[in-house]
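S.K.: quick check, what structure comes out for this input:
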Amino acid sequence: MINVFRSYNPINIVWLAVLAFLLRIGYLIHAPEKVEFIFVEPFARLLVPVAYEYALSPFMNVLIAAGLILVQALLLNRVVNHFNLLGKPSYLPALMYITLSALFTPFLVLSAPLICNFLVIWMLYKLFNLYQGEDVKSTGYDLGMIVALGSLLYLPFIYLFLVVWIALVIFRPFNWREWVAVIIGYATVFFFLAVFYYLNDKLGQFYKIWLPLGTAFPGSIHINTYNYVLLIPVIFIMALSAYRLQQSFFKSYVHIRKSFQLLMIFFLIAGLSFYVKAEFQLNHFLLCAIPLAISFGYYFLFATGRWFYETLYFLLLAGIVYFQFNTF
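M.R.: So this is what the prediction gives:
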């Protein structure tokens, strides 16, 4: 299967759609009667004055989620190929994203992190463009607004503000105006939210938006033991990807090196920001799927020993399907 997606053949879009559906059949068989969908934070609930949480049936919920995942995979693939991050065009980033987005059951339904991944792809496109821009103050302003919009949907997204500033350090010589532009862009969205609070006589509650940011980082994370089993092939492929990237790191163009440095930082910050939510949910780690998909695509594009990498990918797919059909 990997060899098929190594080529930049448009017919692969059809196979991506088939795979996105097949990786959700197991969940649909055991789907609950109701699936909740919340795509805005409680403090932004006033902006959506309708009851939508259970408006979709489980089947429609999963089907729409699969469609959004497919669109995101194709957008991500286009960004990767546009900036030539892997060295040559392929559909491997899209394949890896669709695979990783089915890793855990909470990934399969509509959620705020899933919607936010559209913003993540948009952010990455603008961040990768920082290297070539002469005056990026407007880009910084846009990035600040994107982070603010993501924060309305999913509060942990606020920590991606750090990613924007770190990207300015990586890609740009220091210019305080560019840093301030990011702050102004972020403040613009929340200024209008404050106005909305004022018009609804709730301005006194506006400060409560930021209270979760003071939550202590947890000492441990408790997830289903069987989920750890699925992480084994993921961690193994991560290690192989890091090794492959390290081998060719200094042979790559400067922009490519800086881009992968940014992806690593993005992965770490997005992953560690989960603690802001009072109730920990695995769907948070969908935010990490995009940088992982790019690095996995890099490994599988240049991996040697077909029997090895095809078997490795098959084991990952088999594990995903097995744990969907066996809920224990």
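S.K.: use CA for all of it now, contacts and neighbours both
M.R.: Will do.
S.K.: find the residue at the geometric middle of this protein.
M.R.: Centroid check for the chain by C-alpha atoms, centre = their mean gives Leu287 as the closest residue, at 2.9 Å.
S.K.: another one to check against the first:
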Amino acid sequence: MISAFRNYNPINIFWLAILLVILRVCYLYNAPANTELVLVESFARSLVPGNNINTTSLPVSVLIAGVIVFIQALLINYVVNLYNLFGKSSFLPALMYVTVSGLFTPFLTLSQPLICNFLVIWMIYKLLSFYKNQDIKSNAYDLGMIVGLGSIFYLPFIYFFLVIWVALIIFRPFDWRDWAASIMGYVTVFFFLAVYDYLTDHIHDFYKIWLPLGTAFPGSIKILNYYNYLLLIPVIIILILCFFRLRSNFFKSYVLVRKSFQLFFFTFIIAGLAFYVKADFRLNHFLLCAIPVAIFFAYYFLYATSRWFYETLYFLLFAGIIYFQFNTF
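M.R.: Take a look at the predicted model:
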């Protein structure tokens, strides 16, 4: 399977769709009939009439989420190949994103983090352009607006502002105007939100938007079912193998490639640690980590040499995902 996706063959789009269906249809066997649906944060629900906490048919939610994941997978594949991050075009980034986004059952339904992944892809596309562009102030401003927009959908996305600053440190010499432009872009979004709140007589609640940012970092995380987290074993193994592969090729790679993987690593860390902002923390938050993880996975599987080993490793991950969808323990 991996060997087929190593090639940049359009027929892989068809196989990608098949694998996407296989990874999601099994969940419907033991799934509840309905699921909760929230698309924007509470402070912005008045901007979307009728959007409160509702329930929706789970098959419909899984179907919409599957279509979104498929589109996102192709977009990620396009960005990785456009910037030639692997030195060879393939469909592995798309395959790995489809796989990682089906890792846990909360990932399979429509959610705020899943929608925000469109913005993460857009950010990565613009951040990678920092390397060659001489004047990036307009891009920095756009990125600030993207983070502001993402914060309206899902408040923990605000921490992706740190990703912009990390990219500025990695890709660019210091220029205070680039940093200021990103701040102005973010402020622009909330300026218009403040104007809306003023016109609707809700300006007194405007400051409450950022109160969750003061939440103390939890000392422990409650895990309801430890068995499902056995899937993290092959994930951790693949990540470790990827880092060893990156280490061996690091100084042989182009400067853009080295800097890009540094950016993906910090994106993964920042996205993962932002979970504490939500009082009603849910596992689907870690969908924000799926894009950098998928890129790391794709890099390993593209350069792995022992076919029997990497094919077996991916099969175990794929089979494990399906197995835990059928078993609720």
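S.K.: could I get the TM-score for this pair?
M.R.: Once superposed, the chains reach a TM-score of 0.98 (TM-score structural alignment, normalised by the length of the first structure), with 328 aligned residues with a C-alpha RMSD of 0.9 Å.
S.K.: quick check: the residue nearest to the centre of the first structure vs Leu119 of the first structure, distance?
M.R.: 10 Å (C-alpha to C-alpha, to the nearest Å).
S.K.: do the same with Leu211 of the first structure
M.R.: For Leu211 of the first structure relative to Leu119 of the first structure (C-alpha to C-alpha), the value is 24 Å.
S.K.: now swap in Val164 of the first structure and tell me
M.R.: In terms of C-alpha to C-alpha, Val164 of the first structure sits 13 Å off from Leu119 of the first structure.
S.K.: Phe59 of the first structure too?
M.R.: Noted for Phe59 of the first structure: a distance of 25 Å to Leu119 of the first structure, by C-alpha to C-alpha.
S.K.: go on, Tyr309 of the first structure?
M.R.: Taking C-alpha to C-alpha, one finds Tyr309 of the first structure at 31 Å from Leu119 of the first structure.
S.K.: show me the contact partners of the helix or strand harbouring Ile233 of the second structure.
M.R.: Using DSSP states H and E, Ile233 of the second structure falls within helix 232-249. Residues from elsewhere that reach helix 232-249 of the second structure (C-alpha atoms under 8 Å, 6 or more residues apart in numbering): Val293, Phe296, Phe297, Tyr299, Tyr300, Tyr303, Leu313, Leu316, Leu317.
S.K.: surely the first one is in contact with Thr267?
M.R.: To tie it back to what came earlier, the one meant is Val293 of the second structure. No - using C-alpha atoms under 8 Å, Val293 of the second structure makes no contact with Thr267, being 9.8 Å away.
S.K.: surely Tyr125 of the first structure and Val79 touch.
M.R.: Yes - using C-alpha under 8 Å, Tyr125 of the first structure is in contact with Val79, at 6.3 Å.
S.K.: out of Leu211 and Leu119 of the first structure, which sits in the more crowded spot?
M.R.: A count of neighbours by other C-alpha atoms under 10 Å puts Leu119 above the other of Leu211 of the first structure and Leu119, at 18 against 9.
S.K.: what's the mean deviation for the helix or strand hosting that one versus the second structure?
M.R.: Assigned by DSSP H and E, Leu119 of the first structure falls within helix 112-129. By mean C-alpha distance after the TM-score superposition for the first structure, the fitted helix 112-129 of the first structure averages 0.2 Å away from its aligned residues in the second structure.
S.K.: ok, Leu287 of the first structure to Phe107 of the first structure distance?
M.R.: From Leu287 of the first structure to Phe107 of the first structure the distance is 10 Å (C-alpha to C-alpha).
S.K.: list the residues that contact both of those two?
M.R.: Joint contacts of Leu287 of the first structure and Phe107 (C-alpha under 8 Å, 6+ apart) are Leu114.
S.K.: so Thr56 of the second structure, which of the three states?
M.R.: strand (DSSP: H, G, I helix; E, B strand; the rest coil).
S.K.: assumed Leu63 of the second structure was part of a strand.
M.R.: No - Leu63 of the second structure: not assigned to a strand; according to three-state DSSP it is helix.
S.K.: give the burial count for it, as a bare number.
M.R.: Residues lying near Leu63 of the second structure (other C-alpha under 10 Å) number 17.
S.K.: mind telling me what element Ala17 of the first structure is part of?
M.R.: Element membership of Ala17 of the first structure, judged by DSSP H and E, is helix 12-22.
S.K.: buried ones in the helix or strand that that helix is followed by?
M.R.: Remark: after helix 12-22 of the first structure, the chain's next helix or strand is helix 25-29, criterion DSSP H and E. By 16 or more other C-alpha atoms under 10 Å, the buried positions in helix 25-29 of the first structure come out as Gly26, Tyr27, Leu28.
S.K.: which residues touch the last one?
M.R.: Taking C-alpha under 8 Å, 6+ apart as the definition of contact, the neighbours of Leu28 of the first structure are Pro58, Phe59, Val62.
S.K.: next: the first one.
M.R.: Residues in contact with Gly26 of the first structure (C-alpha under 8 Å, 6+ apart) are Val321, Gln324, Phe325.
S.K.: export those as TSV, with columns for secondary structure, distance to Leu231 of the first structure and neighbour count.
M.R.: Formatted as TSV, the contacts of Gly26 of the first structure follow (DSSP: H, G, I helix; E, B strand; the rest coil; distance: C-alpha to C-alpha, whole Å; neighbours: other C-alpha atoms under 10 Å):
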residue	secondary structure	distance to Leu231 of the first structure	neighbour count
Val321	helix	14	19
Gln324	helix	15	22
Phe325	helix	17	14
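S.K.: closest to Leu46 of the first structure among these?
M.R.: Gln324 (35.9 Å; C-alpha to C-alpha).
S.K.: surely the closest one is in contact with Tyr27?
M.R.: Yes - at 5.5 Å, Gln324 of the first structure and Tyr27 qualify as touching, with contact defined as C-alpha under 8 Å.
S.K.: now do the shared contacts for those two.
M.R.: Here Gln324 of the first structure and Tyr27 have Thr105 as joint contacts, going by C-alpha under 8 Å, 6+ apart.
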